[in-house]
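Peer 1: The sequence isn't on hand, but the structure is:
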């Protein structure tokens, strides 16, 4: 798969999850596109890392959204914890990333499959 296809697939997965949680605002999508632009360099330097770019993009978007004042995303609605918290990507650097609730220790959904 070409670098462009890898990045477009990552964009589609992350955008699908953003949309499912109603955070696909213009500013959030701009953040996603900025992250993809920066990850292009990363994947060009480390082509073997193409299997890991999905999770890296998701994590970068999470961090940037929080830094931009857009809040924590995606919020966990899958466990009994009453304190608001976000889902995290696991593995942090690996293939087949998935959203997990660290508080409950459960897998919620593969990246791109949040509901």
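Peer 2: Good, I have the coordinates. Remember, predicted model here, so these are calculated numbers, not experimental data.

Peer 1: going forward, measure contacts between C-alpha atoms and count neighbours the same way
Peer 2: Noted.

Peer 1: In which helix or strand does the nearest residue to residue 15 once chain neighbours are set aside reside?
Peer 2: Closest residue to residue 15 apart from its sequence neighbours, by CA to CA, 6 or more residues apart in numbering: residue 24 at 7.0 Å. Counting by DSSP states H and E, no helix or strand carries residue 24.

Peer 1: Second structure for comparison follows:
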């Protein structure tokens, strides 16, 4: 069985690399958010299908809090704002431009 945390981590790493944001400091934050969610998955195994979206939101929060960096920038509006993850807690998370109300890409496909 695939580890849902490692699968979600791979999706985040792909999107970070696709947007040119995969430097060492950001990769360290990815590892921290993955470890931070390990307890969540162990406590609520049924929530493992939702962990990818949670990790993406966690990473967005950490990047904003620690680096003042909004990620990923919206390709529809020349990076004026970041994309959001929807659903907030659900399977098959995707990146959405809230301004346009448009789905931009599934998580892991930027």
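Peer 2: It's in. From a predicted model like this one, the values you see are computed outputs, not experimental measurements.

Peer 1: what TM-score do we get after superposing?
Peer 2: TM-score for the superposed chains, counting by TM-score structural alignment, normalised by the length of structure 2: 0.95, backed by 110 aligned residues with a CA RMSD of 1.4 Å.

Peer 1: still on that earlier bit, next, work out how far apart the residue nearest to residue 15 of structure 1 and residue 52 of structure 1 are.
Peer 2: 23 Å (CA to CA, to the nearest Å).

Peer 1: hang on, the earlier thing: can you find the partner of the residue nearest to residue 15 of structure 1 in structure 2?
Peer 2: Using TM-score structural alignment, the equivalent of residue 24 of structure 1 in structure 2 is residue 22.

Peer 1: What is the aligned counterpart of residue 105 of structure 1 in structure 2?
Peer 2: By TM-score structural alignment, residue 105 of structure 1 lines up with residue 101.

Peer 1: ok, its match - how many residues close by?
Peer 2: The burial count assigned to residue 101 of structure 2 is 8, neighbours taken as other CA atoms under 10 Å.

Peer 1: you'd agree residue 89 of structure 1 is in a helix?
Peer 2: No. Under the criterion used here (DSSP: H, G, I helix; E, B strand; the rest coil), residue 89 of structure 1 is strand, not part of a helix.

Peer 1: most centrally placed residue in structure 2?
Peer 2: Nearest to the mean C-alpha position of structure 2, by CA atoms, centre = their mean, lies residue 56 at 1.8 Å.

Peer 1: In terms of helices and strands, where is it?
Peer 2: helix 51-67.

Peer 1: can you tell me what part of structure 1 that helix aligns to?
Peer 2: Under the criterion TM-score structural alignment, helix 51-67 of structure 2 matches residues 53-69.

Peer 1: Would you mark the buried spots in the matching stretch?
Peer 2: Neighbour-count burial for stretch 53-69 of structure 1 flags 53-62, 64-65 (criterion: 16 or more other CA atoms under 10 Å).

Peer 1: What is the nearest of the residues you listed to residue 91 of structure 1?
Peer 2: Of all the buried residues of stretch 53-69 of structure 1, residue 91 of structure 1 sits closest to residue 55, with 7.7 Å by CA to CA.
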